[in-house]
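[1] coords please:
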Amino acid sequence: MAVLVTGGAGYIGSHMVWALLDAGEEVVVLDRLSTGFRWAVPDPARFYLGDVGDRDLLARIFAENAVDAVLHLAGSIVVPQSVLHPLDYYDNNSAKTGQLAAAAIQAGIRHFVFSSTAAVYGEVPDGVPVTESAVTLPNNPYGQSKLMAEQMLRDASAAHDFRYVALRYFNVAGADPAGRAGLSTEGATHLIKIACEAALGLRSGVDVYGTDYPTPDGTGIRDYIHVSDLVEAHLKALAYLRRGGQPQVANCGYGRGYSVLDVLNAVMRVERRPFEVRYAPRRAGDTASVVADATRARRLFGWTPRHDDLDHIVATALRWERQLNERKFGGLTAIHRRLAASF
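    Prediction:
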């Protein structure tokens, strides 16, 4: 049997494909390459270029491959962008998830793991790890679009022989410790990537959006989870479904938060190089603090994180950033890289 990974050419998706291959699974990837890269997909995986909302392409994929599970990682993820373009987010994250689920059900596929987000919770009490039973009140279209997709899956599961796990990601960071995959998207908004670029001289500094949040240092607090631990949670969730597990939503985080300034200081400490930090007003849709209670994932799936250390997360991200820029610019210095990027 094969596993279909949507978004498998992207950041989390490429790590997911490697993890599945390492586990001996046959892997099929569907990606439109809007933010992913064809080179990021390992050769043993079978690749299809296209959109998750293309019903004809999905029918072809399911006809050509003995798929028994879908890991749906494709989606739009930038909160401020979702505020500016909400309908695009509802289309890509909500409507297309429904179309993918419908195609899977029609093909007789019973197992579905969905990439959701902690943004479904909205504002939560400062310093209190949030559980899956917390009220879901997203304060931006990104979170709302993912919550709507979860609701579609819930209703589809009630009506069909179809089971799912929705994994609510907290802040994913870091890179494959073996150096096979990492965050490669140009203009990515992930804080640790931005800080690593600044530490390596690839950008002039880092902008901090909001210093007046009700947190110890005034900057937003997030629960950062290493991407390798996140993909392991997917493997565990898939095994749970294959054992006959019932539909679930589960948080993926470590239960401990770091502020924006904590992260910037960690990058400077690991790289041993300071960079400029600039302060700006809050961005629309951002929240003060979100930290996970991931007890359910540990208990139901047997998930045990192995990379729960901020400096380790930063070190793997820095290593990948160096490798990525060697791929792009060869042996050029940071100054030459900036000049090359300007042409």
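
[2] Could you use CA atoms for every contact and neighbour count after this?
    OK.

[3] Where do the strands of the stretch 151-300 of the chain begin and end?
    Taking DSSP state E, counting those that start in this stretch as the criterion, the stretch 151-300 of the chain carries its strands at 163-169, 171-173, 205-209, 221-222, 224-226, 248-252, 258-259, 276-280, 289-290.

[4] Could you identify which of these is most buried?
    Comparing the strands of the stretch 151-300 of the chain by mean neighbour count (mean count of other CA atoms under 10 Å), strand 224-226 ranks first with a mean of 27.

[5] What is that one packed up against?
    strand 171-173 (3 or more CA pairs under 8 Å, 6 or more residues apart in numbering; DSSP states H and E).

[6] what helices or strands is the strand it packs on leaning on?
    So strand 171-173, by 3+ CA pairs under 8 Å, 6+ apart, packs with strand 224-226, helix 227-242, helix 310-329.

[7] Any idea which of these gets closest to residue 262?
    For these, the distance to residue 262 is smallest for helix 310-329, at 9.4 Å, taking CA to CA.

[8] now the angle from that closest one to helix 227-242?
    Angle between the axes of helix 310-329 and helix 227-242 is 100 degrees (criterion: axes from the mean of the first three to the mean of the last three CA atoms, to 10 degrees).

[9] name the element residue 338 belongs to?
    Secondary structure assignment for residue 338, by DSSP states H and E: helix 334-341.

[10] what's the spacing between that helix and its chain's center?
    29 Å (CA atoms, centre = their mean, to the nearest Å).

[11] Mind listing residues that contact it?
    Under the criterion CA atoms under 8 Å, 6 or more residues apart in numbering, residues 200, 201, 202, 203, 329 lie in contact with helix 334-341.

[12] same thing with stretch 142-162?
    Among residues not part of stretch 142-162, those counted as contacts by CA under 8 Å, 6+ apart are 76-79, 82-83, 86, 89-90, 93-95, 97-98, 101, 105, 109-112, 116-122, 137-138, 163-164, 166, 247.

[13] One more, please, to line up against the first structure:
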Amino acid sequence: MTWLVTGGAGYIGSHVVRALTASGTDVVVIDDLSTGLAHFVPARVELVTANLLDYDTVRATLADHRVTGVIHVAGYKYAGESVKYPLHTYQQNVTAMATLLQAMADTGVDQIVFSSSAATYGTPDVELVDELTPTAPESPYGESKLIGEWLLRDVARSRDLRHTSLRYFNVVGSGSVDLFDRSPHNLFPKVLDMLFNGSVPQINGGDYDTPDGTCVRDYVHVSDLASAHVAAARRMEAGKDLEPVYNLGSGSGTSVREIMTTIREVTGIDFEPKVNPRRPGDPARIVAAGDLAARDLDWQMRHSLTEMVASAWAARQEVGQDYPTVS
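    From the prediction side, this is the model:
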């Protein structure tokens, strides 16, 4: 059995690919390399360089490799930037999903694990987000992920399709020093890159109604996230029941100030972050429960915050001055 990983040359997707291959699963990757790197894909795994909007290539890949299931990670993942580029976001996240599902239908592939997002919740007014918390996305990115979930639901009503969607917040760390997050919009790579280059990291808002005045969020290690995707695929293959949606949450959350303190301890670089005014729209606290995923997908926070930071810092140091950022 072969599984297709879309976006498998990206930060999250490449960790999913390695988790699958480590479990003995045959894998093929489709990635247009707009943000991914070809060398993130193991040499023994075929990389098809194409965008999911290319129906003919997607269909041929599914058929030629006798794919039995898809882990769909590819997409335009920048919530803030999606406000500037809504049409691009919908094209890459909604139209591409529809194209993928059409190709799956035409080749008889009936299993898909969708890498969704907790951005579907918007700014919920609850202490702990669970799967029954109403969705209210506040960006084209969050909306596009929710529409992707709707597409799965609606297609499953019309034909045999086993599916589940995994929602999560901030993915950090590295499972290997040669795999790293190079997003210019994510907290960990931004802060570590600034420290590597001798700049002072910044905090947006220090006067929130939280224990230390900074925002509290879920931060999950990318390897833990990848393992949950593989567990969902395994459960699907075994014919076991799956919920339509799972939150991959910490249940407790971590503040930005706690992250800065841990980064200082791990790197050995003594710094005091500059505190800027709040960014509009940043809620004080968003934390998700992971109980359902723990029950069905063996979801656990297997890495401490120190381990998350240490693995990210080791990867950042390994790549050195040749750090390829995403424009």
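
[14] sorry, back to before: can you say which of the helices and strands packed on strand 171-173 of structure 1 is packed in most?
    Looking across those with neighbours counted as mean count of other CA under 10 Å, the highest average goes to strand 224-226: a mean of 27.

[15] Can you get me a residue count around residue 132 of structure 2?
    Other residues lying near residue 132 of structure 2 total 7 when counted by other CA atoms under 10 Å.

[16] and the gap between it and residue 223 of structure 2?
    In this view, residue 132 of structure 2 and residue 223 of structure 2 are 26 Å apart by CA to CA, to the nearest Å.

[17] same question, residue 279 of structure 2
    Counting by CA to CA, the gap between residue 279 of structure 2 and residue 223 of structure 2 amounts to 30 Å.

[18] now do residue 276 of structure 2
    Residue 276 of structure 2 sits at a distance of 32 Å from residue 223 of structure 2 (criterion: CA to CA).

[19] tell me the contacts of the closest residue to residue 173 of structure 1 other than its chain neighbours?
    Take residue 173 of structure 1 and drop its neighbours on the chain: the residue closest to it by CA to CA, 6 or more residues apart in numbering is residue 226, 5.2 Å away. With CA under 8 Å, 6+ apart as the criterion, the residues that contact residue 226 of structure 1 are 172, 173, 174, 175, 307, 308, 313.

[20] preserved in structure 2, out of those residues?
    Compared against structure 2 with both residues aligned by TM-score structural alignment, their matches' CA atoms under 8 Å, these retain 172, 173, 174, 175, 307, 313.

[21] Tell me which two of those sit farthest apart.
    Across these, no pair lies farther apart than 172 and 307, at 11.8 Å, counting by CA to CA.

[22] what residues do the two have in common as contacts?
    Between them, residue 172 of structure 1 and residue 307 share these contacting residues under CA under 8 Å, 6+ apart: 225, 226.

[23] Am I right that residue 88 of structure 1 is in a strand?
    No - assessed with DSSP: H, G, I helix; E, B strand; the rest coil, residue 88 of structure 1 is helix; it does not lie in a strand.

[24] How about it: what's its closest non-neighbour residue?
    Using CA to CA, 6+ apart and skipping residues adjacent in sequence, the residue nearest residue 88 of structure 1 is residue 82, 7.6 Å away.

[25] What about the aligned partner of that neighbour in structure 2, how many residues nearby?
    The pairwise alignment with structure 2 assigns residue 82 of structure 1 to residue 82, based on TM-score structural alignment. The local packing count at residue 82 of structure 2 equals 19, with neighbours defined by other CA under 10 Å.

[26] now do residue 304 of structure 1
    Other residues close to residue 304 of structure 1 by other CA under 10 Å number 14.

[27] a helix runs through it, doesn't it?
    No - under three-state DSSP, residue 304 of structure 1 sits outside any helix and is assigned coil.

[28] Mean distance between the helix or strand where residue 48 of structure 1 lies and structure 2 after superposition?
    Of the helices and strands defined by DSSP H and E, residue 48 of structure 1 is found in strand 46-49. For strand 46-49 of structure 1, the mean distance to aligned residues of structure 2 following superposition is 0.5 Å (mean CA distance after the TM-score superposition for structure 1).

[29] Packing partners of that strand?
    strand 26-31.

[30] Check what contacts the strand it packs on and list those residues.
    1-9, 17, 20-21, 41, 44-52, 65, 74.

[31] rerun that using 7 Å as the cut-off
    With contact meaning CA atoms under 7 Å, 6 or more residues apart in numbering, strand 26-31 of structure 1 is reached by 1-9, 17, 21, 45-51.

[32] Distance-wise, check the closest residue to residue 306 of structure 1 other than its chain neighbours relative to residue 153 of structure 1.
    Counting by CA to CA, 6+ apart, residue 306 of structure 1 lies nearest to residue 229, which is 6.5 Å off, once chain neighbours are set aside. Residue 229 of structure 1 is 24 Å from residue 153 of structure 1, where distance means CA to CA.

[33] what does residue 162 of structure 1 give?
    Residue 162 of structure 1 sits 9 Å away from residue 153 of structure 1, taking CA to CA as the criterion.
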